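Engineer: one predicted model, sequence on top.
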Amino acid sequence: MLNQLALDGSERERLQQMFERAPGFMALLEGPDHRFAFANNAFSELVGHNDLAGKTITEAIPEFAGQAFVDLLDRVADSPEPLIGHGVAMRVSRPGELPEEIFVDVLFQPLPASDGGPAVIFVQGHEVTGDKRNEALRAAHNRVLELAIGDSPLEQTLSELIGIVESTSRTQVLGSILLLDPDGQHLRHGAAPSLPDAYCQAIDGAEIGPCVGSCGTAAFTAEPVFVSDIANDPLWADFRELADAHGLRACWSIPIMTAGRKVLGTFAMYHREPREPTVRDLALVDLVTQTAALVIDRDRAQSALRTIARMTG
């Protein structure tokens, strides 16, 4: 695989072993169509494809056609100078997962051809998706707090908060926040920027209880409720047809609570296919529910102060 480099057999074998053990992804691509001479396990895992050797990059990874990664390879092929890309976006399709956008820091190093063979480009890098998402998360969270402090409408602020989860999810989650009515018995629409309006209207005002879907049950018990298959869960007996009509197949709901354990509402994560929650799915739950509690509490306090001002003015 490494026969385009001026190395004997033992040197090529040692180099290949070093590549395989490297923590970052590595690949050698040769010729103008960027044919894989070698790719280590980390590269195969990154792109979700194992059978790469001997194929051009777009044959091996069809979704890369037209992406920035291939454009950068073309630029390097026409220049003797290396190129470093920071936070390069890549759309990948890994087995068993929905397509997602990831980010990498990557070095493209052109290597001179030997013995008349095709030119080779050495590719090396690391995935930095987590860093990019954390950066976006911080910016989005600051935006939510700015809206709250600026007394923006509650639905707008909560929609921005839901956007944090929807924009960082790999599974196309649909977020929803319901507010517990002052009577303590009913849930009211708070924000759900991606759910169908008809569905939001249908559940607005639902009474909480021990068997009232995910959100009604979570608000009643003050405990998280994870329903991975709405079609077969008894908690959804009264709402199953409604959810099915809108293509909703799973719903995980977490109560939004004050420090004193008073329920303010619920934060729900819907999916359009049956799904069990994973650690990654739930990584933002604490941030969202704690921030939502702060925002809702503040909004209610401000509303109460305005009422008092009107009564005494």
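Structural biologist: Cool, got the structure. Residues are numbered from 1 along each chain as shown.
Engineer: can we go C-alpha only for contacts and neighbour counts from here?
Structural biologist: Fine.
Engineer: what are the boundaries of the strands in the stretch 51-200 of the chain?
Structural biologist: For the stretch 51-200 of the chain, the strands defined by DSSP state E, counting those that start in this stretch cover 83-92, 100-111, 120-127, 174-180, 186-191.
Engineer: now do the third one: which elements does it pack against?
Structural biologist: Contacting strand 120-127 under the criterion 3 or more Cα pairs under 8 Å, 6 or more residues apart in numbering; DSSP states H and E are the following elements: strand 25-30, helix 68-77, strand 100-111.
Engineer: kindly recompute the last result at 7 Å.
Structural biologist: strand 25-30, strand 100-111 (3 or more Cα pairs under 7 Å, 6 or more residues apart in numbering; DSSP states H and E).
Engineer: for the last one, name the packing helices and strands.
Structural biologist: To tie it back to what came earlier, the one meant is strand 100-111. Using 3+ Cα pairs under 7 Å, 6+ apart: strand 100-111 touches helix 68-77, strand 83-92, strand 120-127, helix 129-149.
Engineer: check it against this one:
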Amino acid sequence: MKPLRLLLVEDSDDDALLILQWLHRHGFACETKQVMSAADLKAALGEDRWDIILCDYVMPGFDGLAALQIVKDHGADIPVIIVSGTVGEDVAVASLKHGAQDYILKQNLTRLGPAVESELGSASERRYTRLLESVASSHSEVLEMILNGSALKPILDYIVSRVEELSQNGALCSILLTNDSGTFLMPGSSPSMPEAYNKVITPLKIGAEIGTCGRAAALKETVITEDITVHPNWGSVKEIVQECGLKSCWSVPVFSSGREVVGTMAIYYRNPRVPTAEELRWVESAARLVGVAIERGRSEVQIREQLDELLRWQNAMLNREDRVQQLKGEVNELLLRLGETIRYPSQA
């Protein structure tokens, strides 16, 4: 069975049951929320992520065109199929013009399963195309910041903001950096995370049994925690997690060019969920950018430290040379007082 997160805009429970039966016949295991009003539709769109919306056209005080406008205003690319009783061709055309992907009659639901399958595929392709374009643009911006010598913190803040923007649906992003010994994760960038959570979570010891980020850094692999409120790795901070309303976490280890773990990048949601294959691909791509930025930042720090040491050594040597010249002058003066030939001729 194929999982399907279905938002069903339907005022008839009998019709809703019939629709779900047809989807089940086509191999869909539906996780469904049924709404019957504009207010409920708006709330449902803000609460969760939906794969598709099936919408009746005529409902008490509400219709399909109004529903389509609400979905459009929400901004997410969620395919909408109108599933309604017998109506005129003009209504079907109007629905398609207002953004519906298809129009199916309740009297003939045999086409429902294939239509849902087709629209899911088309929506996935659209999202992935836009995502690739946005990711490419973000990569270019980050690389330009790196080449221009921007400090590490602004670069990480920019990556976090772009990841949150591309994730949509209220995603929160956090970047943690390993300390010098590679035993703890320290704050990197997490401007949208609850401050109370940030204070409690760092420094975070790296370990396979510690949170999602601690485990990802320890195992050097992506770790997905669908529901952190019931996962044993989160037991020590479960109270603050619940207070902050965090439910799921995906953490990707960040590597240097030498495959050394230099940090983690995590995505949090306020509802239990796992990433799609597309989401994992671009999050891991963003993590590679973070690795480049961290390595460049740390290399710059090391270079500056080496330069400071060289300057200290140079100053010490210059001071030493000045003292040597002073001592030579004092010896020459003493020799002259003794009536002897000076030992160190002037180099002037």
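Structural biologist: The structure has been received and is ready for your questions. The structure displayed is predicted, hence computed values, not measured ones.
Engineer: hmm, back to that, which of the helices and strands packed on strand 120-127 of structure 1 sits most buried?
Structural biologist: With neighbours defined as mean count of other Cα atoms under 10 Å, these peak in mean count at strand 25-30, which reaches a mean of 24.
Engineer: coming back round to it: adding distance to D238 of structure 1, write the strands of the stretch 51-200 of structure 1 out as CSV.
Structural biologist: Below are the strands of the stretch 51-200 of structure 1 laid out as CSV (distance: least, Cα to Cα, whole Å):
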stretch, distance to D238 of structure 1
strand 83-92, 39
strand 100-111, 34
strand 120-127, 45
strand 174-180, 18
strand 186-191, 16
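Engineer: if we compare the ones you listed, which one ends up closest to N41 of structure 1?
Structural biologist: strand 120-127 (12.4 Å; Cα to Cα).
Engineer: what angle separates that closest one from helix 68-77?
Structural biologist: Strand 120-127 of structure 1 and helix 68-77 are oriented at 140 degrees to each other (axes from the mean of the first three to the mean of the last three Cα atoms, to 10 degrees).
Engineer: chain center to the longest helix anywhere in structure 2: distance?
Structural biologist: Longest helix of structure 2, by residue count under DSSP state H: helix 277-337. Centroid separation between helix 277-337 of structure 2 and its chain, computed with Cα atoms, centre = their mean, to the nearest Å, is 36 Å.
Engineer: next one: stretch 75-87 of structure 2
Structural biologist: Centroid separation between stretch 75-87 of structure 2 and its chain, computed with Cα atoms, centre = their mean, is 30 Å.
Engineer: what does stretch 246-265 of structure 1 give?
Structural biologist: With Cα atoms, centre = their mean, you get 20 Å for stretch 246-265 of structure 1.
Engineer: and the end-to-end length of it?
Structural biologist: For stretch 246-265 of structure 1, the first-to-last residue distance is 23 Å (Cα to Cα, to the nearest Å).
Engineer: quick check: buried residues in it?
Structural biologist: Within stretch 246-265 of structure 1, the residues that count as buried by 16 or more other Cα atoms under 10 Å are 248-258, 263-265.
Engineer: nearest to T291 of structure 1, of those residues?
Structural biologist: I256 (9.1 Å).
Engineer: residues contacting the aligned partner of S134 of structure 2 in structure 1?
Structural biologist: Structural alignment (TM-score structural alignment) places S134 of structure 2 against A136 in structure 1. Shown in contact with A136 of structure 1 (Cα atoms under 7 Å, 6 or more residues apart in numbering): no residues.
Engineer: roughly how far does A136 of structure 1 sit from T129 of structure 1?
Structural biologist: 11 Å.
Engineer: list the buried residues of stretch 204-222 of structure 1.
Structural biologist: 205-209, 211-222.
Engineer: and it, which stretch of structure 2?
Structural biologist: Using TM-score structural alignment, stretch 204-222 of structure 1 corresponds to residues 202-220 of structure 2.
Engineer: now the matching stretch, how far from the centre of its chain.
Structural biologist: The chain centroid and the centroid of stretch 202-220 of structure 2 are separated by 18 Å, computed with Cα atoms, centre = their mean.
Engineer: same question for stretch 191-206 of structure 1.
Structural biologist: With Cα atoms, centre = their mean as the basis, stretch 191-206 of structure 1 stands 23 Å off its chain's centre.
Engineer: would you mark the buried spots in that stretch?
Structural biologist: Judged by neighbour count using 16+ other Cα under 10 Å, the buried positions of stretch 191-206 of structure 1 are 191-193, 195, 200, 203, 205-206.
Engineer: cool, stretch 50-62 of structure 1 as well?
Structural biologist: For stretch 50-62 of structure 1, the neighbour count (16+ other Cα under 10 Å) marks 52-57, 60-61 as buried.
Engineer: what's E30 of structure 1 aligned with over in structure 2?
Structural biologist: Match for E30 of structure 1 (TM-score structural alignment): no aligned residue.
Engineer: residues touching E30 of structure 1, list them.
Structural biologist: Going by Cα under 7 Å, 6+ apart, E30 of structure 1 touches 36-37, 118-121.
Engineer: and for Y158 of structure 2?
Structural biologist: By Cα under 7 Å, 6+ apart, the contact list for Y158 of structure 2 is empty.
Engineer: structure 1: which residue goes with that one?
Structural biologist: When structure 1 is aligned by TM-score structural alignment, Y158 of structure 2 is paired with E160.
Engineer: any idea how far that match is from L107 of structure 1?
Structural biologist: According to Cα to Cα, E160 of structure 1 and L107 of structure 1 sit 35 Å apart.
Engineer: ok, now L179 of structure 1?
Structural biologist: Separation of L179 of structure 1 from L107 of structure 1 (Cα to Cα) stands at 49 Å.
Engineer: in stretch 151-161 of structure 1, which residues are buried?
Structural biologist: Those would be 154-161, for stretch 151-161 of structure 1 by 16+ other Cα under 10 Å.
Engineer: ok so E117 of structure 2 is a helix residue?
Structural biologist: Yes: using DSSP: H, G, I helix; E, B strand; the rest coil, the assignment for E117 of structure 2 is a helix.
Engineer: among the buried residues of stretch 204-222 of structure 1, which lie within strands?
Structural biologist: 206-207 (DSSP state E).
Engineer: could you find the counterpart of L172 of structure 2 in structure 1?
Structural biologist: In structure 1, the residue equivalent to L172 of structure 2 is L174, according to TM-score structural alignment.
Engineer: in contact with that match, which residues?
Structural biologist: The contact partners of L174 of structure 1, by Cα under 7 Å, 6+ apart, come to 166, 194-195, 269-271.
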